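In: below: sequence and its predicted model.
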Amino acid sequence: MDQLLIIADQALLDERTAWLAALAQERRLSDNTLEAYERDTRQFLAFLTRHLAAPARLKDIDNLRPADLRGFLAARRRDGVGARTLGRGLAGLRSFLRHLERKGLANAAGAAAIRSPKQPKSLPKPLTDEQALLVVDAGAQLAEEPWISVRNAAVLTLLYGCGLRISEALSLTPDDFGAGAKALRITGKGGKTRIVPLLDAARIGVEDYVRLCPYALAKDQPLFRGARGGPLQAAIIQREMQKMRSALGLPDSATPHALRHSFATHLLAGGGDLRSIQELLGHASLSTTQVYTGVDSARLLEIYDRAHPRA
């Protein structure tokens, strides 16, 4: 018999089953997420049963205090569980408690009052200078249709040469590239506008694309088009990058967004100051941009270990 059947009241188990079924049918969560939520709530019920010295019941869930949930998180942390897993577990418990609250069976306020575990900041994974240039060049060669090859190269050049998010590049219109334009006015997250210098390579790439594109490009409509003439979707560029990774032997971290990371990292390595890079990227806070100092330091240490005679 499943251990959970012994340590939890059947009414509570039935509600948990109904919640998981609703997540699968209504929210359409992935199988991996559902398995994780099932495991997290099973572990919580096991903890609660040990804590209460009796099988967990709906009444016990209704009487949960923030201290009970903190105790569970602390126990998991002692078992060596990391912050990401703890955060996901807390998210699952909150979802389960909200399910019970909607049915009048529990109060979810206690879980809502707990701050999620602070997540470790993972360093961005930029490409090297050589890899970034290889990607841009490959974008102009791998597609079967010449105009599509030129389109891909223009988009990738904007990501690497101007530090744009892919959504920002795909929202550009012909109007943004006026005669002799030297800069782009980009509207990013939160409606924040910034001015980004337009490199000659990026401008020429766009001009080549406009010349070869078989579709009429209205001045106020999206500049980049898909094969059938509709607005180009980010997923298409992501698939093109996947082909390039295979063709060029690049790591899985070589994504369109990695070109934006590469833009920032290479600027910093070349002597750019953080405040200017913050403005170019459109970051609201300098602390967001400071993560690139960690990347640059990591690259320096890697070079030191590989090249220094005392390493």
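Out: Perfect, thanks for sending it.
In: CA atoms for contacts and neighbours, from now on please.
Out: Noted.
In: now for this protein: which helix has the highest residue count?
Out: Taking DSSP state H as the criterion, the chain has its longest helix at helix 31-52.
In: give me the buried positions along the very next helix or strand once past that one.
Out: Using DSSP states H and E, the helix or strand that follows helix 31-52 in sequence is helix 58-62. Of all the residues in helix 58-62, those buried under the rule 16 or more other Cα atoms under 10 Å are 58, 61, 62.
In: TSV for those, including distance to residue 278?
Out: Below are the buried residues of helix 58-62 laid out as TSV (distance: Cα to Cα, whole Å):
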residue	distance to residue 278
58	50
61	46
62	47
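In: closest to residue 6 out of those residues?
Out: Using Cα to Cα, residue 58 comes nearest to residue 6 of these, at 14.8 Å.
In: if I look at that closest one, how far off is residue 266?
Out: Separation of residue 58 from residue 266 (Cα to Cα, to the nearest Å): 56 Å.
In: also residue 142?
Out: According to Cα to Cα, residue 142 and residue 266 sit 26 Å apart.
In: quick one, strands of the stretch 51-200 of the chain?
Out: 183-187, 193-197 (DSSP state E, counting those that start in this stretch).
In: and the first one, what other elements does it pack with?
Out: Looking back up the chat, that one is strand 183-187. Applying 3 or more Cα pairs under 8 Å, 6 or more residues apart in numbering; DSSP states H and E, one finds that strand 183-187 contacts strand 193-197.
In: show me where the stretch 51-200 of the chain has its helices.
Out: All helices of the stretch 51-200 of the chain, identified by DSSP state H, counting those that start in this stretch, fall at 58-62, 66-78, 83-102, 109-112, 129-139, 146-162, 166-170, 200-212.
In: so which of these comes closest to residue 289?
Out: Closest to residue 289 of these, according to Cα to Cα: helix 146-162, at 15.5 Å.
In: also this one, for the comparison:
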Amino acid sequence: MDGMVHPLALGWGEHLTRDRRRSVHTVRAYQATAERLLDFLAEHWGERVDAARLARIDATDLRAFLAHRRGDGLGNVSAARELSAVRGFLGWASEGATTPRLRGPRVKKGVPRPVSPDEAVALARDVAEDASEPWIGARDWAVLMLLYGAGLRIGEALGLTASVLPLGDTLRVTGKRAKTRIVPLLPQVRGAIERYAEEVPWPLPREEALFRGAKGGPLSPGVVRRSVQGARGRLGLGERTTPHALRHSFATHLLGRGADLRALQELLGHASLSSTQVYTAVDAAYLLDVYRNAHPRAGS
């Protein structure tokens, strides 16, 4: 297209902005995916791609596109997100006609494992992008970032009141048995909450819930769980990818980076160290290295 955006990709972006009220970031990402597909198909088919030709796309064409994108270095999760965006585009371009069915790449099933950093971010982003309103997308992103980036339980995140605003470098969290703890806020997590607070259309009195549902009441955990369930289906992630799995991943990734078990116990709000020790099974090799370094004769 000689540097020009394809009319179909442009129309898709306008639809997302005007009719679906998606965020600028989401529109840019989805429009870029449509543009990649259209550029690929023009070369793959050797002809100009218009709406009529696009309506004849089949599963073989989609498989070829995914193989092409895999050649660009896309992993399973990124490829699944790309396919999800492509389905949305094709559904719009064909005005509701049946689009080719193609199962996305799936993450191998096996022993329980934490969600990888890439999967955690992809999951949160997919949930946010699928939201019906931009402010709801900002809300969902903030909640899931609290689970993955601060290790909160879903009930702890949804139990926060607006009194936490304005945010600082730490957050006081009330956990089980009404015990409070202080958790550090990464800049990305703090920024996500602040963006949500700017966009939420409801007033946020200090003593009322920070995170609101679509009609203004406190956000329900079930809403978050259903959103995550939808995203993991679109991304081909396993059934164990739940909101709580993000907290689990927070713990195992910190442990893998050298976090002390006692410090991790405090961050997670566990009453006993035994609750925290379950995470050591995920990174036993790392802990063995720590043990050997601490006790030079351990290996002898």
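Out: Structure received. Because the structure is a prediction, the values reported are computed rather than measured.
In: rewinding a little: any idea which of the strands of the stretch 51-200 of the first structure is most buried?
Out: Of all the strands of the stretch 51-200 of the first structure, strand 183-187 carries the top mean neighbour count, a mean of 17, counting by mean count of other Cα atoms under 10 Å.
In: onto which residues of the second structure does that one map?
Out: Aligning strand 183-187 of the first structure against the second structure (TM-score structural alignment) gives residues 170-174.
In: residue 188 of the first structure - how many residues pack around it?
Out: 16 (other Cα atoms under 10 Å).
In: I'd assumed residue 170 was in contact with it.
Out: No. Taking contacts as Cα atoms under 8 Å, residue 188 of the first structure lies outside contact range of residue 170: 11.8 Å.
In: check the offset of the longest helix of the first structure from the chain's centre.
Out: On the basis of Cα atoms, centre = their mean, to the nearest Å, helix 31-52 of the first structure sits 26 Å off its chain's mean C-alpha point.
In: in the second structure, what range does that helix match?
Out: Aligned using TM-score structural alignment, helix 31-52 of the first structure spans no residues in the second structure.
In: residues of that helix that come out buried?
Out: Within helix 31-52 of the first structure, the residues that count as buried by 16+ other Cα under 10 Å are 34, 36-38, 40-49.
In: quick one: map residue 207 of the second structure onto the first structure.
Out: So, by TM-score structural alignment, residue 207 of the second structure is matched to residue 220.
In: secondary structure element holding its match?
Out: Counting by DSSP H and E, residue 220 of the first structure is found in no helix or strand.
In: which SS class is residue 229 of the first structure?
Out: What DSSP: H, G, I helix; E, B strand; the rest coil gives for residue 229 of the first structure is coil.
In: which residue packs closest to it, ignoring adjacent ones?
Out: Distance criterion Cα to Cα, 6 or more residues apart in numbering; nearest residue to residue 229 of the first structure, sequence neighbours excluded, is residue 215 at 6.3 Å.
In: returning to what we had before: got the helices of the stretch 51-200 of the first structure as TSV, with distance to residue 284 of the first structure columns?
Out: Putting these into TSV (distance: least, Cα to Cα, whole Å) gives the following:
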stretch	distance to residue 284 of the first structure
helix 58-62	40
helix 66-78	32
helix 83-102	25
helix 109-112	27
helix 129-139	26
helix 146-162	17
helix 166-170	16
helix 200-212	25
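In: relative to residue 236 of the first structure, which of those helices is closest?
Out: Ranking those by distance to residue 236 of the first structure, with Cα to Cα as the measure, places helix 146-162 first at 9.4 Å.
In: circling back: looking at the buried residues of helix 58-62 of the first structure, spot the one nearest residue 156 of the first structure.
Out: Proximity of the buried residues of helix 58-62 of the first structure to residue 156 of the first structure (Cα to Cα) peaks at residue 61, which lies at 51.7 Å.
In: okay, that closest one and residue 41 of the first structure: tell me how far apart.
Out: Here the criterion is Cα to Cα. By it, residue 61 of the first structure lies 12 Å from residue 41 of the first structure.
In: the corresponding residue of the first structure for residue 247 of the second structure - nearest residue in space that isn't next to it in sequence?
Out: By TM-score structural alignment, residue 247 of the second structure lines up with residue 260 in the first structure. Leaving aside its sequence neighbours, residue 260 of the first structure sits nearest to residue 163 (Cα to Cα, 6+ apart; 4.5 Å).
In: ok so, going back, how about the match of residue 207 of the second structure: what's its closest non-neighbour residue?
Out: Closest to residue 220 of the first structure by Cα to Cα, 6+ apart is residue 173, at 5.6 Å.
In: map the one you found across to the second structure for me.
Out: Match for residue 173 of the first structure (TM-score structural alignment): residue 161.
In: so what's its match up against?
Out: 206, 207, 208, 209, 210, 211 (Cα atoms under 8 Å, 6 or more residues apart in numbering).
In: nearest to residue 27 of the second structure, of the residues you listed?
Out: For the contacts of residue 161 of the second structure, the residue nearest residue 27 of the second structure by Cα to Cα is residue 211; the value is 24.4 Å.
In: how near is the nearest residue to the closest one once chain neighbours are set aside to residue 125 of the second structure?
Out: Nearest non-adjacent residue to residue 211 of the second structure, counting by Cα to Cα, 6+ apart: residue 219, 5.7 Å away. According to Cα to Cα, residue 219 of the second structure stands 19 Å off from residue 125 of the second structure.
In: repeat that for residue 235 of the second structure.
Out: On the measure of Cα to Cα, residue 235 of the second structure and residue 125 of the second structure end up 11 Å apart.
In: give me the more crowded residue out of these two.
Out: Under the criterion of other Cα under 10 Å, the comparison of residue 235 of the second structure against residue 125 puts residue 235 first, with 26 against 20.
In: which residue in the first structure aligns with the more buried one?
Out: Per TM-score structural alignment, residue 235 of the second structure is aligned with residue 248.
In: ok, now which ones touch that match?
Out: Taking Cα under 8 Å, 6+ apart, we find residue 248 of the first structure in contact with residue 134.
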